[in-house]
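Chemist: only the shape, not the letters, is given here:
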């Protein structure tokens, strides 16, 4: 229902779509009667059962009075364009969700975590005493105001002791990352103990900026909740004390009776564990380690095949500003070649790389000819200065000069539909004129006017490895990188997998590609990538997007790991979920890098780490399909 932007529902003016849920959209709105900004939650599904839940949520929230529960201003229904729209009006929380705060820098301090946990626990005990089980405790359901107070929200799947429908079905609802293991057993229903387990996951996420369990499918993740002990929080965050770790692990006990009796008891135990010992400072930031952590699976039996944590990475909270954890294959070779397309960022690999680079420098003194070889593998290329201009785009290929003629130009990349009726030549001229007239950026609505593009360098539907342009590009083909009828499939079980073409090197150009996530976490584009000598790995930029519309832009260096330069949420126009197509666009113009999704401007960053290189696609614990690749030069 993004078409409700700019409309008036009852007396509320809906300005902008700011969030999507399972059964409702949330709009930034304005209430002229009280002259205040509000959040308007509008039901958007054609489902009678979900509508009953939505109305029930409004009534439930209206009867709850607690300082840490999201209040509601109004609720009702209104006819718009002949359709009845149901809505709930709440305060607008300027600081967004706790999930967003966890992902931002700097990390939460232990004192901030303690304050949030105390308020959430107090609200949880309040509803538990009234016979209400929330069933969806998670960081995205906790909202923050400008004063730093937090509010528990979203009672859409909560159940009460008097709700016969919800208590007799016994169905498992909620987000699998947070669901208690006993709820996957037949005949088990959600209760206060299962809410407390979800609160324990939330605490683990706040402290470590990661989830304790990660898997490529929900079935595997369920098995880990049932079988595997959580990883040691102290190995991820060395600053926390042993008593603090003990509190977190007790909250995540597999057996409900071994957890805390109440949420308040849990919060108090955590606060007491923060009592400073000699030399400790509880107000300092908690900085997670970047090393991968693995533990052995437990001995509990289950109908689902257990998944060994030793084969999986510990997943960060979605798009957190941390390095992905990858496990190196067992090898005794000091410079073992890693599997093609898999990026590794372990400390051991960094040490090996430093030794390799030192060796390269020594050999360079003895053999000047080596400079010519390494000139094609610069780890951190230098951006050309204005006094020494470089070619706009460099293409290195072993193909014959006639090979470029086989590339079929596609329409120019624009965010305004009316330009599509113009000819390709007019589009190019318009794009150049726009690029010269004003810097690429956002308008008042955040949409890109026209992405600056020039001559088509490479266009490819990516559905046939034998096509001339595809064969010329020399794409990776393996179990993780396959061409199929609907596009180029990139599949990752746990580590970050990259599938690249190796024939072209792009400096100043635009990249546009359609991405369809089939399952899992994250997909995206890698660009200005270069190979690192001896190590068999790559360095460059990553533009990542998850299924819920969160994005991240990072710089990947073998020696420094993955550094997040920018992350956030797509303001509007993103199609969330799986098996839906979104168009990712990147504009590379010198050190200026701009990012768009479906024509919506996201961000413009300046970085000089990498000036040119090849491109490809990525998947992190996900399967994604890429199609209709279009790359244009910037003239």
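Modeler: Perfect, thanks for sending it. The model shown is predicted, which means the values in this text are computed figures rather than measured ones.
Chemist: from here on, contacts and neighbour counts on C-alpha atoms
Modeler: Fine.
Chemist: and residue 91, how many neighbours does it have?
Modeler: The number of residues packed near residue 91 is 17, by other C-alpha atoms under 10 Å.
Chemist: try this one next to it:
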């Protein structure tokens, strides 16, 4: 069983947050008592918290607040507000919930339940790939989360990747980090995205104005994530942003069955359709992906 600090650190919803040695934090943030600083990134800090008026209550919450230097930055504030808005409206066991928020004024914070487990990125970093059926199950649950966001608020997630999939000890998977959620109309270009690492999973249409960004862009990112869950490596590995963008736009990833021999053809076919350069060649909706993955999980049970 992981400790409280380990659990919360694993659930940090921003890429790049680094776990720090716990330190006592004095004071409150709204109605919340902040117990420890658990991690921080360039834009946010994450705290272990509990209700301030219930000191006997368990520390079962993670609060993410903007660092002071970002309090006047419109983009950072909008990301916090967007995460709060989406997280309070989408009701799905596969999308992280925002229980409450204070985003009208600094320090612009969101309150989320503490989640047990590790991100898929952390699991892959150990060098141990999940069994094939487990990889498909993780992807199916992520697709269910994407479908819930699309059906509930008409938005794409915008940042699907292993680091944003929290996998519990029982395999339950939760989609994290809702700050990039957007409608197709207000989709942004890659240059405005502060997380360069995201480029490894970015749909090609997100870096060109030639094609509209919609939910199929999330499916490309899901395909890149599933490719890595199965093979242990991302479909493209350019060492610079320009190289990654070029690969996403023009290069086909190596055949999945070459990298991971023994992968059934229907699985490889689905992954490569998800990774199609042309969105019209991908599955049309997350629900369609869910329906394709479910029987494949059963067929692949027991396969590594």
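Modeler: Nice, thanks for sending it over. What you see is a predicted model, and the numbers here were worked out from it, not measured in a lab.
Chemist: so after superposing, what's the score?
Modeler: Scored by TM-score structural alignment, normalised by the length of structure 2, the superposition of the two chains gives a TM-score of 0.79; 271 aligned residues with a C-alpha RMSD of 2.7 Å.
Chemist: wait, is residue 150 of structure 2 part of a helix?
Modeler: Yes - counting by DSSP: H, G, I helix; E, B strand; the rest coil, residue 150 of structure 2 is part of a helix.
Chemist: and the residue opposite residue 41 of structure 1 in structure 2 once aligned, how close does it get to residue 58 of structure 2?
Modeler: For residue 41 of structure 1, the aligned residue in structure 2 is residue 64 (criterion: TM-score structural alignment). Between residue 64 of structure 2 and residue 58 of structure 2 the computed distance is 18 Å (C-alpha to C-alpha, to the nearest Å).
Chemist: the more surrounded of the two?
Modeler: For residue 64 of structure 2 versus residue 58, neighbours defined as other C-alpha under 10 Å are more numerous around residue 64 (25 against 10).
Chemist: for that one, helix, strand, or coil?
Modeler: Under three-state DSSP, residue 64 of structure 2 falls in the strand class.
Chemist: tell me the contacts of it?
Modeler: 44, 45, 46, 47, 109, 110, 111 (C-alpha atoms under 8 Å, 6 or more residues apart in numbering).
Chemist: hang on, the second one is in a helix, isn't it?
Modeler: No - assigned with three-state DSSP, residue 45 of structure 2 falls outside any helix and is strand.
Chemist: burial count for the aligned partner of it in structure 1?
Modeler: Under the alignment (TM-score structural alignment), residue 45 of structure 2 pairs with residue 25 in structure 1. Residue 25 of structure 1: 20 surrounding residues under other C-alpha under 10 Å.
Chemist: could you do the one 3 residues further on as well?
Modeler: Using other C-alpha under 10 Å, residue 28 of structure 1 has 21 other residues around it.
Chemist: quick one: map residue 182 of structure 2 onto structure 1.
Modeler: Mapped onto structure 1 by TM-score structural alignment, residue 182 of structure 2 lines up with residue 159.
Chemist: whoops, residue 77 of structure 2 was the one
Modeler: When structure 1 is aligned by TM-score structural alignment, residue 77 of structure 2 is paired with residue 51.
Chemist: its match touches residue 43, doesn't it?
Modeler: Yes - shown here, residue 51 of structure 1 and residue 43 form a contact pair, counting by C-alpha atoms under 8 Å, at 7.3 Å.
Chemist: more neighbours, these two?
Modeler: Set side by side, residue 51 of structure 1 and residue 43 show more neighbours around residue 43, with 24 against 18, by other C-alpha under 10 Å.
Chemist: quick check: the more buried one vs residue 78 of structure 1, distance?
Modeler: 11 Å.
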